[in-house]
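1. Predicted coordinates and the sequence they were generated for:
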Amino acid sequence: MYLNSLKPAEGSVKNRKRLGRGTGSGRGGTSTRGHKGAKSRSGYSQKGGFEGGQMPLQRRVPKYGFKNFNRVEFKAINLDVVQSLAEATNETVLNFDFFKAHGLVSKNDKVKILGRGEINKAVEVHAHAFSKTAISSIETAGGKTVAI
């Protein structure tokens, strides 16, 4: 094998189309652009979403809904989860760092304790928000709720 005998693989290299080089080339005259019209002219570019003068989709479909940018998103933790964690770890104070350490929340999340399930252990729960049922369940079990 010599350097002068090297060739690319069969079918891997194609010749580019030479447009507008006479009728004998098969691509002369209109250079495959068809006859007349904006698309045949040099410098033509179509705006995104343009549908040839037909009312475009983004204007046909009505605007819908409303996004409240002041909304506060909470990460929900139910009482049954709090109960199982309290039993498993024998902790009496469950705060944000505790929930983060057990993979329930991320560092920028806000925590809300919800009332699904039962709690029968007296624990002190620190969270950003509580539902009414969660507060009553925790306090009837002898625990305490602290809003942070």
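-> Right, received. Where do you want to start?

2. Only C-alpha atoms from now on, for both contacts and neighbour counts.
-> Noted.

3. Just after the helix ranked longest in the chain, pick out the following helix or strand.
-> What stands out as the longest helix in the chain, according to DSSP state H, is helix 79-89. Using DSSP states H and E, the next helix or strand after helix 79-89 towards the C-terminus is strand 93-94.

4. take a look at this one as well, against the first:
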Amino acid sequence: MDLNSLRPAEGSTKNRKRIARGTGSGRGGTSTRGHKGAKSRSGYKSKGGFEGGQMPLQRRVPKFGFTNPNRVEYKALNLDSLQELATKLNADTIDFNTLMENGFAQKNDLVKILGRGELTSKVNVSAHKFSSSAQAAIEKVGGTVTKL
């Protein structure tokens, strides 16, 4: 078998409709576009969301909500991930550069350590923010917390 001998299965493909190729084709004349109007003409383009004069969905649905321009987004990182990283690297300090090198954060991220999971090894952690439960758990095993 060669690539040039491959053929689709019998009956699996159809010939495309050849529109505007004379009246004998059955699709000549108006070429399936109906009679007159903008949609029958070449170059026709409707506006996105236009519903033929009916009030469009985007205007029927009311506006709501508020986007706070001062919102600060933190990248969440839990204690179980910290424990996993500490055992993998066999490290006693985890700082922002360590998190970046191991794919837990990007250069412009702000990192917040959260309290899900369990921390068993003594780790000194530096991050931008800590939840109270995470801070308590880190200090309970003898580690330190440093805010950047």
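-> Everything's here; your move. This one's a predicted model, so the numbers in the text were calculated from it and none came from an experiment.

5. what's the average per-residue distance for the longest helix of structure 1 once overlaid on structure 2?
-> Helix 79-89 of structure 1 differs from its equivalent in structure 2 by a mean of 1.7 Å after superposition (mean Cα distance after the TM-score superposition for structure 1).

6. Okay, buried residues for that helix please.
-> Neighbour-count burial for helix 79-89 of structure 1 flags 79, 80, 81, 82, 83, 85, 86 (criterion: 16 or more other Cα atoms under 10 Å).

7. Let me see the ranges of the helices in structure 2.
-> Using DSSP H, helices in structure 2 cover 57-60, 79-89, 96-101, 132-140.

8. Tabulate those helices (CSV), appending distance to residue 37 of structure 2.
-> What follows is these, written out as CSV (distance: least, Cα to Cα, whole Å):
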stretch, distance to residue 37 of structure 2
helix 57-60, 24
helix 79-89, 63
helix 96-101, 59
helix 132-140, 67
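
9. Residue 97 of structure 1 -> structure 2?
-> Mapped onto structure 2 by TM-score structural alignment, residue 97 of structure 1 lines up with residue 97.

10. on that earlier part again, and the angle for the longest helix of structure 1 with helix 132-140?
-> 40 degrees (axes from the mean of the first three to the mean of the last three Cα atoms, to 10 degrees).

11. Would you pull up how far helix 79-89 of structure 1 lies from the middle of the chain?
-> 31 Å (Cα atoms, centre = their mean, to the nearest Å).

12. which strands and helices sit next to that helix?
-> The contact analysis (3 or more Cα pairs under 8 Å, 6 or more residues apart in numbering; DSSP states H and E) places helix 79-89 of structure 1 against no helix or strand.

13. quick one: contacts of it?
-> Contacts with helix 79-89 of structure 1, where a contact means Cα atoms under 8 Å, 6 or more residues apart in numbering, come from 92, 94, 113-121, 123, 134.
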